[in-house]
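Chemist: What shape does this take:
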Amino acid sequence: MSACGLDFGTSNTTLGTVRREGPELAALEADKVTIPSAIFYRRDGEAEIGRAAISAYVEGVEGRLMRALKSVLGSALLDEATPIGRRRIKFREVIADYLREVKRRAEAAAGTELTQVVHGRPVHFVDGDPEGDRRAEDALRDIAGEIGFTDISFQFEPIAAALDYERQINSEQIALIADIGGGTSDFSIVRLSPERHAKTERGEDILANDGVRIGGTDFDRFLSLGTVMPLLGFRSPMQRPGLDVPSGYFHDLATWSSINRLYDPKTMRDIRQVRREARQPELLDRLIAVIEEERGHTLAIDVEGAKIGLSDAPQSDVSLGWIEPGLAAEIGREDLVRHTDDLATRIAQRIGRCLDQAGLAHGRIDALFLTGGSTQLAHVRSAIVAAAPEARVVEGDTFGSVGIGLTVEAARRYA
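Modeler: All right, here's what the predicted structure looks like:
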C-alpha cells in the first residue's frame, strides 16, 4: 500500500507505513525508526540528515548544520534565504531537502513508492495566529507535493497519539492525550473504545483540542540563557551606566533555528563594537570565539544533553574548555526547574483550558496518555499529572506514538 503517516517533528521525525499486519514505523537511519530533524550541508552542497548530520558537524566537517526545522513554519523565517556554500536557499527548500530524503529512505525500507500521506501537525503552529497556522499547513502541503506525495491530508498530533493508545484498550474511557514535543505542547480529550476504533468518522469523539507553542527546544533555550549565556556576556554591563550588552545575540545563540543568523559578517562587526564598549570585554571574547568557529550548535547540543542528563542525575555540567581552558557551566536539577518552571506552569494551564473546553472536571478523565520527549522532565510531568490527579497515567512510545497513530489514520483514509 502506498499510504503512510509522517510525523515531522521539531526534534525528531518518524514515518510509518501501512502493512498487512498493521502500522509499522520505517527504519530511517540504520535500524533506528526515529531520525533527528537535522540536516548538514557540506561546503560542496551535498547534504546529510539525522545523526549523520550532527556527527559531521561535531567532527568539524566544513559546512552548515540546521536543526529544529519545523519551528520556522508559520513565521517570516520560512521564506528567508540562508547561505549554503556559495549559494543561498530558502528555509522551505531546506525542509524539502530533509523530508525528500526521509521519504526516499522509507520507500527503500517499504519496497514501494509512497504517494499518500497523513501529515501530523500541532494544534497551533503559532499561538493566537490562525492565519499563521494556515500558512504553516499550506507550506507543509506544498512541500509534500514537491517531494512526490499526490494525496496529502493532515491530522492533529495529539489525535494521532490517541489513535495509537486506543489500540491498547478493552473498554470505553475518556483520555487526556498530552504530547509534549520539541516545539509544541498539544492536548486532546477524546472518547475512546475498541468499538469506536473501527469508525472512520470520529469528530463527535473529540471533546477538546488545544495546544501551546512550548516544547523541548524552549526548555533548552531558557536553560542556556540561565546557565551558559551569562558566561559569554549575557546581562553583563556596558561601560555606559544603566545599559547591558544587547541581549539579542544571546537569544539567537540559545535558539536552534536562529543560530546561523549570527554567522553573518555584519553581526560579527556589531559584536566587536559592543565588545569595545563593554565593561567586561573578556566575556564578549568568549562569544566571539563561539561565532568565529561557528560552534553555536555545539553549545545547543551540549545544553540539550545536560537537560536530558538531569532526568537521571542531580548534576549535569557543560564543559566549555574548547572556548577557554577550565571554563564550564555548572547545571543542577534545581537550575533546570528554576529557569524553566514557568514553561511547565503554562503547559499545565493549557490543560485546564482544554478541560474547560470539554466541559469536564479533572475527575472525569480516566487516563492520562503521555508522549513526546519533554514528558520525561520531572517537573513537566508533575505539572501535567497535577492537572488530572485522579487519572491513570499511561506511558506512550515517547517518540513513536504520533507516527503510529498517523499511519492508522492513513490506512483509514486511503484504504
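Chemist: CA only for contacts and neighbour counts going forward, please
Modeler: OK.
Chemist: Who are the packing partners of the lengthiest helix in the chain?
Modeler: For the chain, the longest helix by residue count, based on DSSP state H, is helix 333-358. The elements that helix 333-358 packs onto, with contact taken as 3 or more C-alpha pairs under 8 Å, 6 or more residues apart in numbering; DSSP states H and E, are strand 185-192, strand 206-212, helix 216-227, helix 378-387.
Chemist: any idea of the angle it forms with strand 185-192?
Modeler: Counting by axes from the mean of the first three to the mean of the last three C-alpha atoms, to 10 degrees, helix 333-358 lies at 40 degrees to strand 185-192.
Chemist: Dump the helices and strands packed on helix 333-358 into TSV; add distance to Gln349 as well.
Modeler: Output for the helices and strands packed on helix 333-358, formatted as TSV (distance: least, C-alpha to C-alpha, whole Å):
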stretch	distance to Gln349
strand 185-192	11
strand 206-212	10
helix 216-227	17
helix 378-387	8
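Chemist: Now do the helices in the protein.
Modeler: Counting by DSSP H, the chain has helices at residues 50-58, 91-110, 130-146, 157-166, 194-197, 216-227, 248-253, 265-276, 281-292, 296-309, 333-358, 378-387, 401-414.
Chemist: Pick the most deeply packed of the helices and strands packed on helix 333-358.
Modeler: Stretch with highest mean neighbour count among the helices and strands packed on helix 333-358: strand 185-192 (a mean of 27; mean count of other C-alpha atoms under 10 Å).
Chemist: who's in contact with that one?
Modeler: Residues from elsewhere that reach strand 185-192 (C-alpha atoms under 8 Å, 6 or more residues apart in numbering): 122-123, 157-159, 162, 166, 172-180, 205-215, 347, 351, 354-355, 358.
Chemist: Mind checking which of those are buried?
Modeler: Among the contacts of strand 185-192, those buried by neighbour count (16 or more other C-alpha atoms under 10 Å) are 122-123, 157-159, 162, 166, 173-180, 206-215, 347, 351, 354-355, 358.
Chemist: Please tell me how far Leu15 sits from Gly182.
Modeler: Using C-alpha to C-alpha, to the nearest Å, we find Leu15 at a distance of 17 Å from Gly182.
Chemist: Here is the second sequence; please produce its structure so I can put it next to the first one:
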Amino acid sequence: MHSSYLGIDFGTSNCTAGRLSQSAQPELLALEAGSAYLSSALYLPWPDSYDIEDDSQKKPSLAQLLRQPQMALLGQAAHDRYSTDPLGGIFIRSPKSMLGSRLNPLQTQLYQQVCGLMLSHIHQCADQSSQQHAEFAVIGRPVHFQGIDGADGDARAETLLRAAAASAGFREVQFAYEPVAAAVEYERTLTSEQLVLVVDIGGGTSDISLIRLGPSRAHQADRSADLLSHAGRRLGGVDMDIKLAIYGLMPLLGRGSLAQNGKPLPSALFSDAVNIIDIYAQEQFYQSATAKEISKLLEIAAAPAQVALLQTLYQQHLSYYLVQQAEQAKISLATAAQVQVNLDRLQPSLGTVLDNAMLDHALYVEMNSLRGLISDCLAAAGVIPDQIFLTGGASAASGVKRQLQQLLPDVPLIAGDRFGSVGKGLCTLAALHFA
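Modeler: Below you'll find the predicted structure:
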C-alpha cells in the first residue's frame, strides 16, 4: 500500500485529513500544533503600507490580500491573531458554507483561492508526515452544499473544490458523501448487518442517510447500492450560532428596540453584522456606508446607548467575537440549563443569561427543518432503522436528540466521534479508491 493518497474532511468548522496505517487503521494527520483538527479559519493581515487610521487610504480588498497568500494565517493562529488584532486584517471563517451558492465570477475566484490555501496547508502537512507527495484525495461533501439550485449548485461546489485541490497540488480528486464516510467508520465496530440512520450535523450542513452496513460490505468502495435514502440541506452549527447571536445577544445591541416614533428599529443591520458565513457580505458590512447607516439608527433610536454598542461592534470588527460567544453558549447549553454570556470586549460588565428556552426559540426553524429531513429520509426508504448513529459537531445540541427521540422512540441512539468519524471514514474510502 502506498501513501500518496488522503481522505480529507474539508469541514465548515474544522478540517481533518489522513490515510490508513500499515495495520489498516484510520490515522488522522497532525494539521496544526500536534492536533488532527485544523479550524476552518484564515486571517489575512493588511499590508505594511496600509494605515487603518489614515482615512485618505483605500482599504485593500480581499482580492488584493489573496495575492500574497504567504501572509495568511490559518487555523488557531488565525483565531489568535483576530482575538488580539481584529482591526489588523480580514478574518474568514467557514468558507465551505457558501460553496454551491450563486456566486459571481469574482466571488467564485475568491472562494476558490481561500479553499486552495487551506487545502495547500493540508497537502504540505501530508507531504511532511510521510515524505511522499500526496497526489490523490477523496474529499467529503454533504448531500447538498446549499440546496438553492439542487444538483447544479452541488456541481458548482465540486468544480470549485476540484480547482482548489488542483492548485494545492492534488492530481486526482474523488468525492464521497460525508454521512456515508461516517457510516463506513461506524461499520468497523459492527459484527452483523444493520440498517443504520446516520445523522450527520456539522458546522454547515445536516445530512441524513439510511444505509445498510455490515462486515461483509466493508471492503466495497462504492456504497451506492447500500444507500437506501438520503436527505440534506445547508443547516448546521454555524447557522445555529448565528441565530442564537441574533435572538439571544443582539437585543443587547438594540435589536428589537424602538425608534423615537414608537416603531421598531429596522433589523437588517443587526442580522448583517453576524452573517459570518458570507465572506462577501462581511466585507460589505465593514464598508464606510455601514457607518452612515448606524449613525442614522443612533439619531432615531429611543435607546441610543444600546445602538452605540452596534457601532462599537462595527468599529472594532467584533462580528466573529459575538458569534463565538453564542457558539460557546450553545455548547454549554447541551449540558446546562442556563449559561452566563459575557461581552466585555463590547462594554465592561455587559452580559446576559441564555437558557434552553431561548435556544429552542432561536433554533425553532432549524429544528423543524431537521425534523423534516429525517421524516423525508425515512419515508423515502420505507423502513425503520435498527440504530441511529449521531455524528458531527452540532449533533450535541439538545434539540437534535429530542427530534430523534420523538420520531423514533424505540430505536437505539449511538453517539459517534462527533469531529472525527467523517474524516476517519474518508481514510478508508480513499484507501479503497487509490491504494
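Chemist: tm score of chain vs chain?
Modeler: Here the superposed chains carry a TM-score of 0.92, computed using TM-score structural alignment, normalised by the length of structure 1; 405 aligned residues with a C-alpha RMSD of 1.9 Å.
Chemist: between the helices of structure 1, which one is nearest to Ile323 of structure 1?
Modeler: helix 281-292 (6.3 Å; C-alpha to C-alpha).
Chemist: coming back round to it: would you check the span in structure 2 matched by the longest helix of structure 1?
Modeler: Under TM-score structural alignment, the match for helix 333-358 of structure 1 in structure 2 covers residues 356-381.
Chemist: try stretch 212-221 of structure 1
Modeler: Using TM-score structural alignment, stretch 212-221 of structure 1 pairs with 233-242 in structure 2.
Chemist: what's the answer for stretch 24-38 of structure 1, then?
Modeler: Going by TM-score structural alignment, stretch 24-38 of structure 1 sits over residues 27-41 in structure 2.
Chemist: Which residues belonging to that stretch are considered buried?
Modeler: Here stretch 27-41 of structure 2 shows 27-32, 36-41 as buried, counting by 16+ other C-alpha under 10 Å.
Chemist: Kindly tell me how buried the counterpart of Thr371 of structure 1 in structure 2 is, as a neighbour count.
Modeler: Aligned against structure 2 by TM-score structural alignment, Thr371 of structure 1 finds its counterpart in Thr391. Counted with other C-alpha atoms under 10 Å, residues neighbouring Thr391 of structure 2 total 26.
Chemist: Cross-check the contact I'm expecting between Thr391 of structure 2 and Gly423.
Modeler: No: between Thr391 of structure 2 and Gly423 there is no contact under C-alpha atoms under 8 Å: 11.3 Å.
Chemist: joint contacts of those two?
Modeler: Joint contacts of Thr391 of structure 2 and Gly423 (C-alpha under 8 Å, 6+ apart) are Ala182.
Chemist: In structure 1, what stretch matches stretch 165-182 of structure 2?
Modeler: So stretch 165-182 of structure 2 sits over residues 144-161 in structure 1, by TM-score structural alignment.
Chemist: buried sites along the matching stretch?
Modeler: The neighbour-count check on stretch 144-161 of structure 1 (16+ other C-alpha under 10 Å) flags 144, 147, 149, 152-161 as buried.
Chemist: Repeat that for stretch 138-155 of structure 2.
Modeler: Under 16+ other C-alpha under 10 Å, the buried positions of stretch 138-155 of structure 2 are 138-147, 153-155.
Chemist: cool, and stretch 102-119 of structure 1?
Modeler: 102-107, 110, 113-119.
Chemist: re earlier: tell me roughly how far the longest helix of structure 1 lies from structure 2 on average.
Modeler: Its aligned residues in structure 2 lie a mean 1.5 Å from helix 333-358 of structure 1 after superposition (mean C-alpha distance after the TM-score superposition for structure 1).
Chemist: Give me the buried positions along that helix.
Modeler: 333, 335-337, 339-341, 343-344, 347-355, 358.
Chemist: Kindly state which residue of structure 2 is aligned to Val318 of structure 1.
Modeler: So Val318 of structure 1 corresponds to Val341, using TM-score structural alignment.
Chemist: In contact with that match: list those residues for me.
Modeler: With C-alpha under 8 Å, 6+ apart, Val341 of structure 2 has these contacts: 325-326, 329, 351-354.
Chemist: Look up how far Ile246 of structure 2 lies from it.
Modeler: In terms of C-alpha to C-alpha, Val341 of structure 2 sits 14 Å off from Ile246 of structure 2.
Chemist: do the same with Ile201 of structure 2
Modeler: According to C-alpha to C-alpha, Ile201 of structure 2 and Ile246 of structure 2 sit 21 Å apart.
Chemist: Could you give the number of residues near Pro266 of structure 2?
Modeler: For Pro266 of structure 2, the count of nearby residues is 13 (other C-alpha under 10 Å).
Chemist: To which residue of structure 1 is it aligned?
Modeler: Alignment note: Pro266 of structure 2 maps to Pro246 in structure 1; criterion TM-score structural alignment.
Chemist: and what of Gln128 of structure 2?
Modeler: For Gln128 of structure 2, the residue aligned by TM-score structural alignment is Ala108.
Chemist: Now the corresponding residue of structure 2 for Val393 of structure 1. Nearest residue, chain neighbours left out?
Modeler: Superposed on structure 2 with TM-score structural alignment, Val393 of structure 1 falls opposite Leu413. Among residues not flanking Leu413 of structure 2 along the chain, Ile388 sits closest, at 4.7 Å (C-alpha to C-alpha, 6 or more residues apart in numbering).
Chemist: residues in contact with that neighbour?
Modeler: Ile388 of structure 2 makes contact with 196-199, 411-414, according to C-alpha under 8 Å, 6+ apart.
Chemist: let's go with 7 Å and repeat that
Modeler: Each residue near Ile388 of structure 2 by C-alpha atoms under 7 Å, 6 or more residues apart in numbering is listed here: 196-198, 411-414.
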